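Student: let's see this in three dimensions:
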Amino acid sequence: MDRISRLPVGVIETILCLLPIQEAARTSILSKEWRYHWIKIPKLVFIEDQFQVSTDRAELSVSNKPSKRRKKAKRSKFFHAICQVLLIHEGPIHEFTLEMQVDNSCVDIDHILLHLSKKNTVKMLKLELDDMYDGYRLPFSFFSFRQVTEMYLYDCTLFHDPSSYEFPCLTTLYLRRISTYDKTLIRLLSSCPSLKRLSLHSDGATIIGCGGSTIVDLFECLPLIEYLSVRLYTVECFKPERLPKKLPTTLVHLKCLRMKFFCFSHKHGLPFLVPLIRSSPNLEKLQLVMEDIDWPDEEDFGSFTLEDYSDIMFEHLNELEIIHFGDTENELDFVKLVLAKSPVLKKVRINPHRCIDEDEAAEILKILVCDCTPCASHVVDISVGKF
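Tutor: Modelled structure (predicted):
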């Protein structure tokens, strides 16, 4: 018996989990001892682009690109392989990943999710379903994954809302281009009492605001949130209202805040960011990914001044990062504010907009270092440049 075969079963399963599922299956021919190892691995990953099938050369088009017929045949074999694996699999499935393009194959995905929900052992579910049109409509079996702790949904739609459901163990939720109603999203978040990490990368084009939900309603669903990544345009999905100076719900657990497509001149920029910061007393990391386009004709929704936000304090902030920094007056003043109001800040990273050259980046760094040294001498790492 070889050395690898003498390894503990748990170690062998870990090794097999690192292999593509087809390669893991091929280990069954190594020996009798290896014949059934792969059907017990708890992590299953199916990626359509990496799925290999043996085909006749005659099926290839002249341009060496898959024909519709060949693509359909490959899709059929892909689903057949998934079903075969699920049928012979023994033991719990803790992690399940499916990455593919969606067309009229949704019924096959429905069957897969139904099978997994009946096992009720999945702790990490990832559905990356590339569909630029309607998106994959999540079936009712989706609400049966009560043991799931991590969920990643790409290009999915969620428009039905069962009267009663809950994801009691879910701590991490990643939503990208998910199509739903504002009230359904609020209902989903409310059903996750243990949620600590949320990435909400959708906007008004996918989240339909018809239920009268507000941003305040959104944050009331996140009492335990520790990590929050959200697009600025998500704000447009909710009922327009003047945000309070501070949110009614204090996000005492929030340690990391990431804002994508942020813009100080956008009408929802500062009115959304500032109350959120005021309501996050224990924030440790702040990252702003600025809108990476030029805004020469953008309406001025009010200039940023230090006096307007003199009450803000970043008591626990130790890292600030701004990506696509545009060197506008508002952006520079905001950095100065953070430097002045962050007594434990250690690291500042400024990634300039593509239109800013090295000389301009050096000038920005000079301004920050010279102007803010008296109030930010504790900062040990401040850099401006491409990284």
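
Student: from here on, contacts and neighbour counts on C-alpha atoms
Tutor: Will do.

Student: quick one, strands of the stretch 151-300 of the chain?
Tutor: Assigned by DSSP state E, counting those that start in this stretch, the stretch 151-300 of the chain shows strands spanning 156-158, 172-176, 179-181, 197-201, 207-208, 227-231, 256-262, 285-290.

Student: other SSEs contacting the fourth one?
Tutor: Counting contacts by 3 or more C-alpha pairs under 8 Å, 6 or more residues apart in numbering; DSSP states H and E, strand 197-201 is packed against strand 172-176, strand 227-231.

Student: in the protein, where's the longest helix?
Tutor: Counting by DSSP state H, the longest helix found in the chain is helix 68-88.

Student: returning to what we had before: could you dump the helices and strands packed on strand 197-201 to TSV with distance to residue 255 and mean neighbour count?
Tutor: Below are the helices and strands packed on strand 197-201 laid out as TSV (distance: least, C-alpha to C-alpha, whole Å; neighbours: other C-alpha atoms under 10 Å):
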stretch	distance to residue 255	mean neighbour count
strand 172-176	15	18
strand 227-231	6	18
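
Student: show me what contacts the residue nearest to residue 137 when sequence neighbours are not counted?
Tutor: Of all residues not flanking residue 137 in the chain, residue 157 sits nearest, at 4.6 Å (C-alpha to C-alpha, 6 or more residues apart in numbering). Each residue near residue 157 by C-alpha atoms under 8 Å, 6 or more residues apart in numbering is listed here: 134, 135, 136, 137, 138, 178, 179, 180.

Student: to compare against the first, here's the next sequence to fold:
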Amino acid sequence: MSKLTKFSSKDIISDLPRSIHDLILTKLPIRDAVRTSVLSSKWRYQWKTMTELVYDDKSLCLRDDKNVAEKEFVDFIMRFLMLHDGPILKFKLSASYLKESTEIYQWLLVISMKDIKELVLNVPGHKWKWDYPGLSIPRIIFTFQKLNRLMLSAFTVKPPVEFQGYPCLKYLELHGVTITLKVIENLISGCPLLEMFKFCNMDKLALTIRAPNLKHLIVEGNFEDLYLKDTPLVVAMSICFYPLAWRGDILRKVPVTYDYLKSIEIGNMDYEDLDKVVYVLHLLLQSPNLQELQISGRDEAPDPPHYRTADFDIWERQCPADFTFKHLRTAKLSHIITKHDMEFVKFVLGRSPLLEVISISLDAEYGEALEPVNEVLRFRRASPGVEMRFVQGSSRCY
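Tutor: Got it, this is the predicted structure:
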């Protein structure tokens, strides 16, 4: 019994390697990480050397008065940073309470001397909305030359004239930011190592992307066009159309073949919108090694339609007679409703000789779905062994 008692009283957690302690601290809300100081002498100051700092609304003390809660939150972050000792590799701030950028500037000033590698700033504030300018991003952020990941949400982004870009940045995400076309294009081209770019924006931009090392592209919004001028290494592309815009035909003007592009995902596709159909068609034609295709149809048709309507046979008529999806293995087509939608299903089945699985989601009740299912089963299949899966419901725009 004495041996059992001795074993039970041993502080196993405190004797774990320092790297495990650091991992444990990163999994806790930051206030709880600080509270581990009371566990034992070995834990007392370990929070001071945490390399990943995450401040969000969970870090707030519960207060009925939001102004008091905000002040305590701001004071807590500043005290923590001033007592911190060592590098800070990741700093994430996601708090709806903050309405001023003064405090953020002070925090960024501290971490500017900490070899920051990853920065996430999401401070929408209680008045934020798509057409409401966000807080101005502190200019000191443009001096963080060692960043390899940057995510900004709900800020107004305006770099100083002397800003040349981020030489080490590989991941860039901008969500709901207020930014000009020139700034975003210069920002992208100023990141020579950029591998992933995610952009969600409501402004009608004709965006040109020059990123020779880009591999993953995710865009969502009301763009007028997306001009992929220098992106030869793109492996995966995800585009979510919004109901308006996308009026351009820039892809037809670009003699580019995306040899590395393996996966294409399109959200909120309208098979009756001529401009969107032509955009997607030429993207498919320029992707000879495509292996995965996922397209989700529109949520609802505009009333009245604001676009030029595509003909039913446009996919076959505009496509070269000898074109096939030579490497397409899987296809997922969601939210199939109209005859225009069904024509695209027919096009994919008839042009994919190596297709292994196609999943088709029909927006219809069980009894009503029987007829379109039978219609699809009658379509010619270039791949005789293709597995056809029919699903009720649909995948919406992400």
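
Student: residue 392 of structure 2 contacts residue 364, correct?
Tutor: Yes: in this structure, residue 392 of structure 2 is within contact of residue 364 by C-alpha atoms under 8 Å, at 7.0 Å.

Student: wait, doesn't residue 291 of structure 2 sit right on residue 327?
Tutor: Yes: with contact defined as C-alpha under 8 Å, residue 291 of structure 2 and residue 327 form a contacting pair (5.3 Å).

Student: so what's the residue at minimal distance from the centre of structure 2 up against?
Tutor: Centre of structure 2 computed as the mean C-alpha position; nearest residue by C-alpha atoms, centre = their mean is residue 198, 4.6 Å away. By C-alpha under 8 Å, 6+ apart, the contact list for residue 198 of structure 2 reads 172, 173, 174, 175, 217, 218, 219.

Student: what is the burial count for the nearest residue to residue 308 of structure 2 once chain neighbours are set aside?
Tutor: Excluding its sequence neighbours, the residue lying closest to residue 308 of structure 2 (C-alpha to C-alpha, 6+ apart) is residue 274, at 5.6 Å. Neighbours of residue 274 of structure 2 under the rule other C-alpha atoms under 10 Å: 17.

Student: contacts only, for residue 274 of structure 2.
Tutor: Contacts for residue 274 of structure 2 (C-alpha under 8 Å, 6+ apart) come out as 307, 308, 309, 310.

Student: filter those residues down to the buried ones and hand me the ChimeraX line.
Tutor: Typed into ChimeraX, the next command selects the buried ones out of those (criterion: 16 or more other C-alpha atoms under 10 Å):
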select :310
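
Student: between the contacts of residue 274 of structure 2, which is closest to residue 183 of structure 2?
Tutor: residue 307 (29.9 Å; C-alpha to C-alpha).

Student: and the gap between that closest one and residue 3 of structure 2?
Tutor: Between residue 307 of structure 2 and residue 3 of structure 2 the computed distance is 81 Å (C-alpha to C-alpha, to the nearest Å).

Student: likewise residue 40 of structure 2?
Tutor: Note on residue 40 of structure 2: its distance to residue 3 of structure 2, by C-alpha to C-alpha, is 23 Å.

Student: more neighbours, those two?
Tutor: Neighbours were counted for residue 40 of structure 2 and for residue 3 using other C-alpha under 10 Å; residue 40 has more, 11 against 7.

Student: how about residue 106 of structure 1, what's its partner in structure 2?
Tutor: Counting by TM-score structural alignment, residue 106 of structure 1 corresponds to residue 101 in structure 2.

Student: for burial, what's the neighbour tally of residue 304 of structure 2?
Tutor: 6.

Student: residue in structure 1 paired with it?
Tutor: Per TM-score structural alignment, residue 304 of structure 2 is aligned with residue 297.
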